[in-house]
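[1] got a sequence here, can you model it:
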Amino acid sequence: MLDTKPGALDLRHPFNPIRAIIRYGVAWTLVVFVPLVTYDTLETVEAFTDPVMVRTAIAASIALLSGLFLVGRVLNLPGTRGTVHGVPIMLLAFGLAALVLFAFRIEYSRLFLLYSTITGTFFAMRLRWIDRDLVAQTFHVVPFGKANRMQEVAKFPTQMMTAPVIPEGSRVSIVADFRADLSDEWERLLANASLSGVPVYHYKQLLESITGQVKIEHLSENSFGSLIPNQSYTPIKRLIDVVGSIIAIVLTLPVMLALMLMIWLEDRQSPFFVQTRTGHGGRPFRMYKFRSMTSRPPARGDAARDDAITKDDDKRITRIGRVIRKIRFDELPQLFNVLKGEMSLIGPRPEANQLAEWYEEHLAFYSYRNIVKPGLTGWAQVNQGHVATLEDIDIKLQYDFYYIKYFSFWLDVLIVMRTIHTVVTGFGSK
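    A predicted model of the protein is given here:
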């Protein structure tokens, strides 16, 4: 039986070094070489020998190439677009280059670097997470097992196969359920298609790469054949958490002090909300938030579960609370949870214990999300937002499982980009 390799499915064409060299070459020519030639042609300065211009060209080249590399890795993840996710990365790359030049007092051409930033960012905008011709092609589905789930994906062209014959055409792909009990004729079709250079996808990996969700049906379903996510990234992630939380605390401390005063002045109650939640490995911890609701005595039983659910236009939300919930500033005190090692900057959001117990009773494998540290923001939050019903929680759980399965630096970078969009737009808040 055929099988798939672990890791996120790359829907692009196979890596072609010639194409990569051409793409990077075109970008470097537009961003760095063209302004050098322009300066030299106008005879304003001998651009190719002037130390200032050469230093600027080197800084722009490093920013461009590192930015394109990061953008390329992030745009391989589900639902990404150059305009939304590539632009911030490219701006950050050139911003860091300018910061280094300024910090070390290296003289450079501001106009040259500004042009390079604008041109490099525009180039990133034109990139897509998936080739246009791939979207235009039709995926031929082997009609056995669960492969027919591909037809449920909106705006994704599929056609059910009726015979074990390789479809005609220059841009064809086949989707099959590799775990289905296929006859020898259909097994032979998949083998011959692969030998002929026709892409053959396992339906489940294709669904994961398109939707960004992982539906676990068996506990053994993990990228590494193990229940433990990518351990090589864990120490790096902890270092990022410590450095990132310290920087964020320093930068947001004035905002947090102002919010503390504003919340206290509104009703003369404590500005903080502290609640025990389930963390990494199922261990409880005390999570900090800015209080966004009116103070109330703790409920018990089913009332406690209902009390933990935030409803649309919830009357318990204060005036200040409605604002800080929309822009997620009520979560800022959790930076101290991150610094203490109880949370991460990125991971599945920790639920109130009353809700977590309820979800575990009705949703299989719910507790598996605790295999990684809970986070300030996560893959489910930037894709789905706030939810309350069991049906929505099941979808949210699939997003959490996707994060665990493809646990990596690149996915975290994408979540940071989307979190910025979430904060600006208020997506998914209640």
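[2] every contact and neighbour count from this point should use C-alpha atoms.
    Fine.
[3] all strands of the stretch 1-150 of the chain, in order?
    Remark: strands assigned in the stretch 1-150 of the chain by DSSP state E, counting those that start in this stretch are 139-141.
[4] ok, Gly79 touching Gln213?
    No - Gly79 is beyond contact range of Gln213, at 11.2 Å (criterion: C-alpha atoms under 8 Å).
[5] who has more neighbours out of the two?
    Gln213 (25 against 15; other C-alpha atoms under 10 Å).
[6] now do the contacts for the more buried one.
    By C-alpha atoms under 8 Å, 6 or more residues apart in numbering, the contact set of Gln213 is 207, 395, 398-402.
[7] ok, Tyr402 next?
    Neighbours of Tyr402 in contact, by C-alpha under 8 Å, 6+ apart: 208, 212-214.
[8] repeat the analysis, applying 7 Å as the threshold.
    212-214 (C-alpha atoms under 7 Å, 6 or more residues apart in numbering).
[9] just Glu342 next, same as before
    So Glu342 contacts 279, 285 (C-alpha under 7 Å, 6+ apart).
[10] kindly report the same for the one 4 residues further on.
    When contacts are counted by C-alpha under 7 Å, 6+ apart, Ile346 is found next to 375-378, 412.
[11] for stretch 369-385, buried residues please.
    369-383, 385 (16 or more other C-alpha atoms under 10 Å).
[12] go through those residues and flag which are in strands.
    Using DSSP state E, 375-377 are the members of these that sit in strands.
[13] now, which of those sits nearest Ser66?
    Among these, Thr377 lies closest to Ser66 (C-alpha to C-alpha), at 25.5 Å.
[14] quick check: the closest one touching Pro350?
    No - using C-alpha atoms under 7 Å, Thr377 makes no contact with Pro350, being 10.0 Å away.
[15] what two of the contacts of Ile346 are the furthest from one another?
    Going by C-alpha to C-alpha, the pair spanning the contacts of Ile346 furthest: Leu376 and Asp412, at 11.8 Å.
[16] here is the second sequence; please produce its structure so I can put it next to the first one:
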Amino acid sequence: MRQHLWQYLSVRLITGWLVVAILPAIILFSNYIVSDNIQLTQVNSVIASSSAIVLSIIGLERLTQFPGQKSMVTVLPTLLSVGLVVGIVLLVFRLPYSVYYLSISAVLGLVFCFVSQVILRAVTQATIGYVPIGRCQSLLDIDDVRWVELTPCFEPASHSRMPFHAVVADLSDKGLTAEWEQLLAETAIQGTPVYNVLQVRESLTGRLPIKHLYENNLGSLLPSQSYLLLKRLLDTLVIIMTAPIVILIALLVASIIKWQNRYNQESILFIQQRIGQGGKLFTMYKFRSMVANAEANGAQMATSNDMRVTKFGSFIRQTRFDELPQFINVLKGDMSLIGPRPEQLDFVERFNETIPFYRYRHIVKPGISGWAQVMHGYASDEDETKVKLEHDFFYIKNFSLTLDLLIVIKTIQTMLTGFGAR
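    Predicted coordinates for the structure are as follows:
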């Protein structure tokens, strides 16, 4: 299927560079250009603007490749992050620059990226043909895709341009006849990718189905060991850099909890044993958000409108401020900023017996936030836990800095909206 011109990264890069970096330079510096008297300040400013817009467009391209997220949400955080990096470089090396030019360029960059993402979303709705056999019918409940049912009379060789972005089939179903196999082979020859149903479901939902995760697939879920080391370093740097703000918020939250519990003398922190990397126990810290003796009858999953949660506890759960003490766990090496949420021992023992491959989520360090948290929220029963585990497996399989950055952005969004809080 012919791609829209705007879907090509090179087109967006060139257009963005011309609009954001070159256009304001021509308008503001035209006299200097004509007189051949270009200043170092102007050169530095154009280079800074060019670097910022190129990095922003590439960053948005990488962040929006993951499923189940609205691309518009990533625009402002991406631009702010890139602008901060470029600003730090200018200040550290004491390079002269034009504030007026960079201000105009920044506004144009913001408008361009928003408009670009609007156009991109409008032209990138996938049209996927599917063979109506086996598990393909289960894909039809996935939104933002135009599904077209194929028939045996479909002749891919008769199309100069295939009308689909892709074709999907349940390649393991016994009902897939030789006639269908020949049609799928011809489709691939004509240049349209043919995918198995499991690949498509994973890429569109951000979940890796547990029931199809056989032993010979586990090798694809091994996280990058080099990124594990880099991730540990980044966690430490982020905590050190954000410490002043985090400590201030933590002291305020602790003071309110202390005042709230002034009559029952309950501790400010909730301390509990959780399962970490490799299935090892560690002590996890949280701000107390529930009433005293909330788990007197044993460990229980949080539910919607949980009566055990205090009024202020509900607020810090929605904003995720109750997780701030876990920065201590990250510094100790028990946790990471991003990863699967650590579970209680009772739940882990139960899920190990009832959910296949549940232990595999412990191959990486648990996190304060994670892909399952920002995509699904809290789980209140075993069925929801299975869905969250599919998100965890997707995270482990796609373990990367790009996915972690996207989770950070969506975590901020979650803190502002209270998504998934219980």
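[17] what sits against Met241 of structure 2?
    Met241 of structure 2 neighbours (C-alpha under 7 Å, 6+ apart): none.
[18] give the helix, strand or coil label for it.
    Assigned with DSSP: H, G, I helix; E, B strand; the rest coil, Met241 of structure 2 falls in the helix class.
[19] separation between it and Gln117 of structure 2?
    31 Å (C-alpha to C-alpha, to the nearest Å).
[20] with Ala250 of structure 2 instead?
    37 Å.
[21] got it, and Ile189 of structure 2?
    In terms of C-alpha to C-alpha, Ile189 of structure 2 sits 32 Å off from Gln117 of structure 2.
[22] and the two? Which one has more around it.
    Gln117 (21 against 13).
[23] show me the contacts for the equivalent of that one over in structure 1.
    Using TM-score structural alignment as the criterion, Gln117 of structure 2 maps onto Leu127 of structure 1. Applying C-alpha under 7 Å, 6+ apart to Leu127 of structure 1 gives the contacts Gly82.
[24] how many neighbours does Leu99 of structure 1 have?
    When neighbours are counted by other C-alpha under 10 Å, Leu99 of structure 1 comes out with 12.
[25] what's the closest non-adjacent residue to Ile210 of structure 1?
    Excluding the flanking residues, the one nearest Ile210 of structure 1 by C-alpha to C-alpha, 6 or more residues apart in numbering is Pro78, at 5.5 Å.
[26] ok, now which ones touch that neighbour?
    Contacts of Pro78 of structure 1 by C-alpha under 7 Å, 6+ apart are 209-212.
[27] run the last query once more with 8 Å
    Applying C-alpha under 8 Å, 6+ apart, the residues contacting Pro78 of structure 1 are 129, 208-212.
[28] which contacts among the residues you listed does structure 2 share?
    Among the contacts of Pro78 of structure 1, the ones whose aligned partners also touch in structure 2 (both residues aligned by TM-score structural alignment, their matches' C-alpha atoms under 8 Å) are 209-212.
[29] take these and keep only those in helices.
    209-211 (DSSP state H).
[30] quickly name whichever of the kept ones among the contacts of Pro78 of structure 1 is closest to Val243 of structure 1.
    Gly212 (28.2 Å).
[31] what sits against the residue in structure 2 that that closest one lines up against?
    Following TM-score structural alignment, the counterpart assigned to Gly212 of structure 1 within structure 2 is Gly206. Counting by C-alpha under 8 Å, 6+ apart, Gly206 of structure 2 makes contact with 66-68, 391, 394.
[32] how far away is Gly206 of structure 2 from His391 of structure 2?
    6 Å.
[33] also Thr151 of structure 2?
    For Thr151 of structure 2 relative to His391 of structure 2 (C-alpha to C-alpha), the value is 33 Å.
[34] neighbour count: those two, which is higher?
    His391 (27 against 13).
[35] gap between the more buried one and Asp141 of structure 2?
    With C-alpha to C-alpha as the criterion, His391 of structure 2 and Asp141 of structure 2 are 18 Å apart.
[36] and if you look at Arg94 of structure 2?
    Relative to Asp141 of structure 2, and taking C-alpha to C-alpha, Arg94 of structure 2 is found at 55 Å.
[37] Gly339 of structure 2 too?
    28 Å.
[38] which non-adjacent residue is nearest Met301 of structure 2?
    Ser380 (5.3 Å).
[39] quick one: neighbours of the closest residue to Val198 of structure 1 other than its chain neighbours, just the number.
    Among residues not flanking Val198 of structure 1 along the chain, Ser173 sits closest, at 5.9 Å (C-alpha to C-alpha, 6+ apart). Ser173 of structure 1 has 22 neighbouring residues, counting by other C-alpha under 10 Å.
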